[in-house]
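Asks: Build the 3D model from these lines:
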Amino acid sequence: MPDTRRIALVGAGRMGSALAEGWLRGKRGLDPARLLVVAPSLSDPGQALVSKHGLKRVEALGPRMAKEVGLVVLAFKPQHFEKAAPALAEVLPEDCAIVSILAGTGIRHMQEVFGDRPIIRAMPNTPTSIGKGITVAIANEAGEARKAEAERLLKVGGPVEWIEDERLMGAVTAVSGSGPAYVFLLAEALAGAGVGEGLPRPLAEKLARETIIGAAALMEKTGQDPQTLRRAVTSPGGTTQAAIDVMMAGGGLPEMMRRAINAAERQSRKLGSGTGR
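Replies: Got it, this is the predicted structure:
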């Protein structure tokens, strides 16, 4: 039987607010009366969320209101965990599920604070805000019903993939969590190169942006892997081949990306070393 108790969104920054907008969207969306925003202060996205849907917001979760909560979504900055989490653990019902999108905060450490409560750790990315993201999640012994409930909330931002080895979360963070920034950098560099060849900047930026959007849409529509699509557009001896040869020289782009992902993965583990034990 689905849990119909309240959902508490603790922290309402960009990502938490984006997820909540998805929960509330449409006729079959979450009843706004079931969503409680817990935040001592509100960012612009959080304020817009509360005002638009008439949500109840409290600065902290007290014992009386906590009894009504069946699931909590932790969406504040990871460095606030040590202060915020113990206070929540004191007042939440023993069967309350915890869904965390805090980078670097591991399940083991969350269990030290929240005990035997069901815990789901998730890593969404920024395209989640427009329903085009992807989320990777892992759970403790939460049970299938709780995992399904968490997936229903997370998939408003896009597909949800589950893993069983939490050590992979560093690589997930490096690839999909940070990945949108790599694409934005590619667009920036592509436009800059166009300007260097004489294109007006507005045109170069539009060409770079629309080319990346179109290429991504082509991958999605055809379902073909990137290597196949790349080869299809790369004629031997043509202009694309000339550019690809430069990008692949001496290991080129693939090797640079490998080193970049490795650096991001190591930094993820470093950031989580105090809380992701």
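
Asks: hey, let's count contacts and neighbours off CA atoms from now on
Replies: Fine.

Asks: Now for this protein: which helix has the highest residue count?
Replies: helix 201-222 (DSSP state H).

Asks: what's it in contact with?
Replies: Helix 201-222 has contacts (Cα atoms under 8 Å, 6 or more residues apart in numbering) with 187-188, 190-192, 194-195, 225-226, 229.

Asks: which of the residues in that helix are buried?
Replies: 204-205, 207-209, 212 (16 or more other Cα atoms under 10 Å).

Asks: Now the residues you listed in a markdown table, please, with extra columns for distance to residue 241.
Replies: Shown next, in a markdown table, are these (distance: Cα to Cα, whole Å):
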| residue | distance to residue 241 |
| --- | --- |
| 204 | 21 |
| 205 | 23 |
| 207 | 19 |
| 208 | 18 |
| 209 | 21 |
| 212 | 18 |
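
Asks: So which residue is dead centre in the protein?
Replies: A centroid search over the chain (Cα atoms, centre = their mean) returns residue 124, at 1.6 Å, as the residue closest to the centre.

Asks: To compare with the earlier structure, here is another sequence to fold:
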Amino acid sequence: MGYTLCILGCGTMGVAILSGVLASLDAKPASPHPKWESHTSGTVTPQVLEDDALPSRFIACKLAGAFFSAGTLGRSVEIFQGRNVAAVREADVVLLCCKPQLAQTILAEPGMQDAFDGKLLLSILAGVTIAQLRAMVLPSTRVARTMPNTASKIREGMTVEKHFDACTALSGSGPAFACIFLEAMADGGVMMGLPRAEALELAAQTLQGAARMTLAGTHPAVLKDAVTTPGGCTIAGLLAMEDGRVRSTIARAIQVATERASELGQPGKK
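Replies: Down below sits the predicted model:
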């Protein structure tokens, strides 16, 4: 028997994380797993568990209109529709995945503070600080904060634990920005005669290949220069993109999203 994991506010991100966790457990045998302890600085440090290390029971608290069922996740997941306090009471670790504006409402439900007594609250909420979360629960509740993204669903996510607002924009919102670029590339292919399905596949694989080479240690500028021959088609396309201020527009999108992330969850902000 392992511990019980509750996804509180199981919408898009909750489903993505839970799907990734389940896929990870199915892909490899159980092994020692870190237990997270929260400290006054707001950082978390792994401590080796002396006993059960992996989650073995999963509870999902659905939001109104949530689009999944337990069966779609591939293993037994208990769904507590509208029973947040009961779900937290049953859990050892609670992953808070609701909208930032709903945190106060959910954590202020009658009986919720007692339900969190002695448990770990792990928040993925943009703009809601650890200090704010601690003010909503009992001192005995351990609180940590992290920022994942939707690629967690396929175990390709990026999760950070500091510089939250900038990382929310770059990593959390980033998949949406990347998809705009991917879709635009595919549109260009369609315009030049490629079937839509093939254009999407080519664009996706092209971006994935470039991303993997970057992760392997090659700077994007080096990759760009390697395929930019004098008088060729690549430099012609690059100049067209520079005419459209693509780079500054993308960078500004990260700036604006960061500023918005810092506002979410703050009093008076929606």
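
Asks: The first structure: helices as residue ranges?
Replies: Ranges of helices in the first structure, per DSSP H, are 14-24, 44-53, 63-66, 81-91, 107-114, 144-154, 169-172, 179-196, 201-222, 226-233, 239-248, 252-271.

Asks: Pick the most deeply packed of those helices.
Replies: Mean neighbour count (mean count of other Cα atoms under 10 Å) peaks for helix 169-172 among these, with a mean of 23.

Asks: Onto which residues of the second structure does that helix map?
Replies: Alignment of helix 169-172 of the first structure against the second structure: residues 164-167, by TM-score structural alignment.

Asks: Check the mean deviation of the matching stretch from the first structure.
Replies: Following the fit onto the first structure, the mean deviation recorded for stretch 164-167 of the second structure is 1.3 Å by mean Cα distance after the TM-score superposition for the first structure.

Asks: For residue 95 of the first structure, give me its contacts.
Replies: By Cα under 8 Å, 6+ apart, the contact list for residue 95 of the first structure reads 70, 117-118.

Asks: ok, now which residue in the first structure is the farthest from the centroid?
Replies: Distance to the chain centre peaks in the first structure at residue 237, reaching 40.7 Å (criterion: Cα atoms, centre = their mean).

Asks: Aligned to it, what sits in the second structure?
Replies: By TM-score structural alignment, residue 237 of the first structure lines up with residue 231.

Asks: And its match, how far from residue 59 of the second structure?
Replies: 59 Å (Cα to Cα, to the nearest Å).

Asks: before we move on, the earlier item: between the longest helix of the first structure and helix 226-233, how many degrees?
Replies: Counting by axes from the mean of the first three to the mean of the last three Cα atoms, to 10 degrees, helix 201-222 of the first structure lies at 120 degrees to helix 226-233.

Asks: With adjacent residues omitted, what lies nearest to the aligned residue in the first structure for residue 58 of the second structure?
Replies: Aligned counterpart of residue 58 of the second structure in the first structure: residue 35 (TM-score structural alignment). Nearest residue to residue 35 of the first structure, sequence neighbours excluded (Cα to Cα, 6 or more residues apart in numbering): residue 7, at 5.0 Å.

Asks: The counterpart of that neighbour in the second structure: neighbour count?
Replies: Superposed on the second structure with TM-score structural alignment, residue 7 of the first structure falls opposite residue 5. Using other Cα atoms under 10 Å, the number of residues around residue 5 of the second structure comes to 23.

Asks: Hmm, residue 55 and residue 5 of the second structure touching each other?
Replies: Yes: counting by Cα atoms under 8 Å, residue 55 is a contact partner of residue 5 of the second structure at 6.1 Å.

Asks: got a list of what residue 257 of the second structure touches?
Replies: Contacts of residue 257 of the second structure (Cα under 8 Å, 6+ apart): 166, 168-169, 173.

Asks: State the distance from it to residue 170 of the second structure.
Replies: Counting by Cα to Cα - residue 257 of the second structure and residue 170 of the second structure are separated by 8 Å.

Asks: and what of residue 258 of the second structure?
Replies: 8 Å.

Asks: With residue 83 of the second structure instead?
Replies: Separation of residue 83 of the second structure from residue 170 of the second structure (Cα to Cα) stands at 34 Å.

Asks: When the two are compared, which one has more neighbours?
Replies: residue 170 (20 against 13).

Asks: sorry, back to before: can you add distance to residue 98 of the first structure and give the helices of the first structure back as TSV?
Replies: Converted to TSV, the helices of the first structure look like this (distance: least, Cα to Cα, whole Å):
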stretch	distance to residue 98 of the first structure
helix 14-24	14
helix 44-53	20
helix 63-66	13
helix 81-91	10
helix 107-114	8
helix 144-154	9
helix 169-172	18
helix 179-196	26
helix 201-222	33
helix 226-233	37
helix 239-248	44
helix 252-271	21
